[in-house]
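Asks: got a predicted structure here, sequence first:
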Amino acid sequence: MTFEQDVARAADELRRMDGIIANAIPAGVLAGAKYGADQARQRAPRRTGKMADSIEARPGSDKNSAEVYAGVFYSYFVERGTRKPVRGARPFMQPGIYGNRKRIGDIISQAVAEAVEREMR
């Protein structure tokens, strides 16, 4: 095999790997968002449990994004607190997501690495 053939084959493999990675990123991002949602759900104050039960992750508007949200309207007031009547903030979303950035990044990286390994066999 000549040098040119080796380079062409390597370039083909890189193009193939690029497609695999591009397809694996959205699934990895959603898996990371689901982990963040689980963490926020565990930290959510519970009275009836509706707020904690409403926390979910879904794909974002961009291909490589995801959203974690609480489906009840009052979750913002619980997270940030209110002025009148005075209710102290009881953060659960922000610590659940931002407090686990490293772990979420690891989940995304692991999903991409597993997809590449699976497809490159």
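Replies: Done, it's in. Numbers count the residues shown, from 1 in each chain.
Asks: can we go C-alpha only for contacts and neighbour counts from here?
Replies: OK.
Asks: ranges for the helices of this protein?
Replies: For the chain, applying DSSP state H gives helices covering 3-43, 50-53, 75-80, 93-98, 101-119.
Asks: and those helices as JSON lines, adding mean neighbour count?
Replies: Listed next are the helices of the chain as JSON lines, based on neighbours: other CA atoms under 10 Å:
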{"stretch": "helix 3-43", "mean neighbour count": "17"}
{"stretch": "helix 50-53", "mean neighbour count": "18"}
{"stretch": "helix 75-80", "mean neighbour count": "17"}
{"stretch": "helix 93-98", "mean neighbour count": "18"}
{"stretch": "helix 101-119", "mean neighbour count": "16"}
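Asks: P59 is nearest to which of those helices?
Replies: Among those, helix 3-43 comes nearest to P59, with 6.2 Å by CA to CA.
Asks: try this one side by side with the last:
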Amino acid sequence: MLEIQAIKKSASTTNGHVVSDPVFCMIPASKDLNTLAGLYKKELEAAAFKGAETIYFPSLSCSSQPLLFRAISQIYRTILDFGDAGDTSVKKVCIVCEDDDIRNTYMVVWNFYYAGTKNARMNDGRWD
């Protein structure tokens, strides 16, 4: 299973495959989350083809919190499905967050929808 992390932006987030296309920073105007998922899948496949072990995606930005939650959930599902689909060089996917509020949102979505156990939660100590 791939490891997924929501991390703070720093200089150390360049050791791996860095996704810098601005299209990954915003939800499509059509709000079509399948299109967004397709973009992530293509980038995951490209990174795996290059033999990357770690991929860094920029965090999304959206003024609508419900839409942002749905988009983040779709992204996580796409990443997990990619990891479950077969053998890949990719071991870790990091979402690089511009600020702590957006990082918290990514962590909340993961913990609410995907963490099956307390140990599987994304947690930096703020909830325990």
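Replies: Received, thanks. No experiment lies behind these values; they were computed from the predicted model shown.
Asks: any idea what the TM-score is?
Replies: Once the chains are laid over each other, their TM-score by TM-score structural alignment, normalised by the length of the first structure reads 0.24; 59 aligned residues with a CA RMSD of 5.0 Å.
Asks: hmm, back to that, possible to save the helices of the first structure as a markdown table with distance to V68 of the first structure?
Replies: Below are those laid out as a markdown table (distance: least, CA to CA, whole Å):
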| stretch | distance to V68 of the first structure |
| --- | --- |
| helix 3-43 | 6 |
| helix 50-53 | 12 |
| helix 75-80 | 12 |
| helix 93-98 | 8 |
| helix 101-119 | 13 |
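Asks: which among those helices is found nearest to A66 of the first structure?
Replies: Closest to A66 of the first structure of the helices of the first structure is helix 3-43 (CA to CA; 5.7 Å).
Asks: where along the second structure do the helices fall?
Replies: 33-49, 65-84, 100-113.
Asks: and the second one, what does it pack against?
Replies: Pointing back at helix 65-84 of the second structure there. Packing partners of helix 65-84 of the second structure (3 or more CA pairs under 8 Å, 6 or more residues apart in numbering; DSSP states H and E): helix 33-49, helix 100-113.
Asks: for I55 of the second structure, which of the ones you listed is the nearest?
Replies: Closest among those, once you apply CA to CA, is helix 33-49, at 7.2 Å.
Asks: ok, back up a step: mean neighbour count and distance to K92 of the second structure for the helices of the second structure - can I get that in TSV?
Replies: Formatted as TSV, the helices of the second structure follow (neighbours: other CA atoms under 10 Å; distance: least, CA to CA, whole Å):
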stretch	mean neighbour count	distance to K92 of the second structure
helix 33-49	17	11
helix 65-84	17	10
helix 100-113	17	15
